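J.: what's the 3D shape of this:
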Amino acid sequence: MKATEVAAIDGAYLFEPTPYTDERGFFCRTFDADVVRSVGLDPDAFVQDSLSRSVRGVLRGLHLRSGAGEAKLVRCSYGRIFDVVVDLRPDSPTYLGRAFFELSGETQATLYVPAGCAHGFQALTDTADTSYRIDRPHDPAEDVTIAFDDPELAIPWPLPVTSMSQRDREAPSLAEVLKHEES
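T.: So this is what the prediction gives:
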């Protein structure tokens, strides 16, 4: 497994496994504590795993947590997704930086999203299973959502949105979220 730093988002990493393939399919390690530790992250910090299944065109995000934030490892275990990270840490050298990835079940790459960054994705295939490993238990009272189509972010979502949650559909702009966080 190889860890690569994400230039556009300070502290973000892409973990790419080495799949072993044969006539049966493939096998690969999707999490390796030693590799995670080698880039300065604590592998024992992750306390909760979750899985979402989405259909083509579904958009989830942009989400983050208030307070201490939430670091996460994100992987598309089946299908393909267009994945987005936005750095919203005011003290970060990549503040307001954006990074886009295609994560897929073919590569099994895992993206580390640092706390304080917004995250979202769109399913590119008829079925896309996305797994999350987060560093603190989920508390809905800390959920923050930013409009996926905020012109300030200009995210190039690849497909028309076929479905999203009501919370995502009614999300405020980035400017509104930042103004609320400052007060």
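J.: okay, CA-based contacts and neighbour counts for the rest of this
T.: Fine.
J.: tell me how far the helix or strand encompassing Ala175 lies from the chain's centre.
T.: Assigning secondary structure by DSSP states H and E places Ala175 in helix 174-182. Once both centres are worked out by C-alpha atoms, centre = their mean, to the nearest Å, helix 174-182 turns out to sit 21 Å from its chain's centre.
J.: same question for stretch 115-135.
T.: The chain centroid and the centroid of stretch 115-135 are separated by 5 Å under C-alpha atoms, centre = their mean.
J.: next, the distance between the ends of that stretch.
T.: Between the opening and closing residues of stretch 115-135 we find a distance of 9 Å, counting by C-alpha to C-alpha, to the nearest Å.
J.: and that stretch, which residues are buried?
T.: For stretch 115-135, a neighbour-count test (16 or more other C-alpha atoms under 10 Å) marks 115-125, 127-135 as buried.
J.: so which of those residues are in strands?
T.: When these are checked against strands using DSSP state E, the ones located there are 117-123, 128-134.
J.: okay if I get these as TSV plus distance to Arg98?
T.: Compiled in TSV, those are given as follows (distance: C-alpha to C-alpha, whole Å):
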residue	distance to Arg98
Cys117	10
Ala118	9
His119	10
Gly120	11
Phe121	13
Gln122	15
Ala123	19
Ala128	22
Asp129	23
Thr130	20
Ser131	21
Tyr132	20
Arg133	21
Ile134	20
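J.: here's the other one to compare against:
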Amino acid sequence: MQVHRTVIDGVLLFVPAPAVDRHGDATATFDASVARRHGVDPSRFLQDSQSRSTRGVVRGLHGRIGRGESKLVRCAHGAMHDVVVDARPSSPTFGRVAGFLLDDTDMRHLYIPAGCLHGFQALSETVDTCYRIDTPHEPTEDVAVRFDDPDLAVRWPLAAGTMSGRDRAAGSWSDLCGLLGVPAPERVCAVGW
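T.: Prediction:
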């Protein structure tokens, strides 16, 4: 398994090496020793969750304040456009946006450290997204920023489909920066990984 650093400090892209034979293929979707070598403590993960979405659905941009939440995200079925926003004021990449293609072909997955916002859009008819999370859910720490916030300028591949009422009513990037007690960066740029 290869591990790539990304344009957001601490966000890692794990790229497995499937074994392919006449029966199909198989791959390790998580390897604790690889994670440890790259600074991710596998013993911290407490919960695995899965969501199912249909083409065009946008989920996010979600995050947590307080303790935060680190997670591993992968697409078990289908394809999705995954987005991470660095919302950690002390980070050298604060305000940076990165997009990733996660699918069931390459089986890549992301490690997203606590303090980042996360969201995705389903690109295939059905998308199953798996999350490995290191912190119990605490609803009072939940924050959300609109998927179409003009300061973040996330480039979603499809027109936005169905989304939750919570996501439609999410606040702005500027609002979140105010909650964090920091000025919003003058220019946030959407970039690749």
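J.: now the TM-score, please.
T.: In this superposition the chains share a TM-score of 0.97, using TM-score structural alignment, normalised by the length of structure 1; 182 aligned residues with a C-alpha RMSD of 1.1 Å.
J.: thinking again about what came up before, once aligned to structure 2, how far is the helix holding Ala175 of structure 1 on average?
T.: On the superposed models, the aligned residues of structure 2 are on average 1.3 Å from helix 174-182 of structure 1, with distances taken as mean C-alpha distance after the TM-score superposition for structure 1.
J.: tell me which residues in that helix are buried?
T.: Of the residues in helix 174-182 of structure 1, those with enough neighbours to count as buried (16+ other C-alpha under 10 Å) are Leu174.
J.: leaving out chain neighbours, which residue sits closest to the aligned partner of Val47 of structure 1 in structure 2?
T.: In structure 2, the position corresponding to Val47 of structure 1 is occupied by Leu46, as judged by TM-score structural alignment. Distance criterion C-alpha to C-alpha, 6 or more residues apart in numbering; nearest residue to Leu46 of structure 2, sequence neighbours excluded, is Asp134 at 5.1 Å.
J.: so what corresponds to that neighbour in structure 1?
T.: Pairing criterion TM-score structural alignment: the partner of Asp134 of structure 2 within structure 1 is identified as Asp135.
J.: go ahead and confirm that match touches Gln48.
T.: Yes. In this structure Asp135 of structure 1 lies within contact range of Gln48 using C-alpha atoms under 8 Å: 6.9 Å.
J.: in three-state terms, label Asp34 of structure 1 for me.
T.: helix (DSSP: H, G, I helix; E, B strand; the rest coil).
J.: how deep is it tucked in, by neighbour count?
T.: As a burial measure, Asp34 of structure 1 scores 12 neighbours (other C-alpha atoms under 10 Å).
J.: I'd like to know how far it sits from Glu152 of structure 1.
T.: 38 Å.
J.: and Glu181 of structure 1, by the same measure?
T.: When Glu181 of structure 1 is compared with Glu152 of structure 1 (using C-alpha to C-alpha), they lie 17 Å apart.
J.: quick one, helices of structure 2?
T.: Here structure 2 has its helices, by DSSP state H, at 32-37, 165-168, 173-180.
J.: just give me the neighbour total for Leu46 of structure 2.
T.: Using other C-alpha under 10 Å, Leu46 of structure 2 has 11 other residues around it.
J.: what's near enough to touch it?
T.: Residues counted as contacts of Leu46 of structure 2 (C-alpha atoms under 8 Å, 6 or more residues apart in numbering) are Arg132, Ile133, Asp134, Thr135, Pro136.
J.: good, we can wrap up now.
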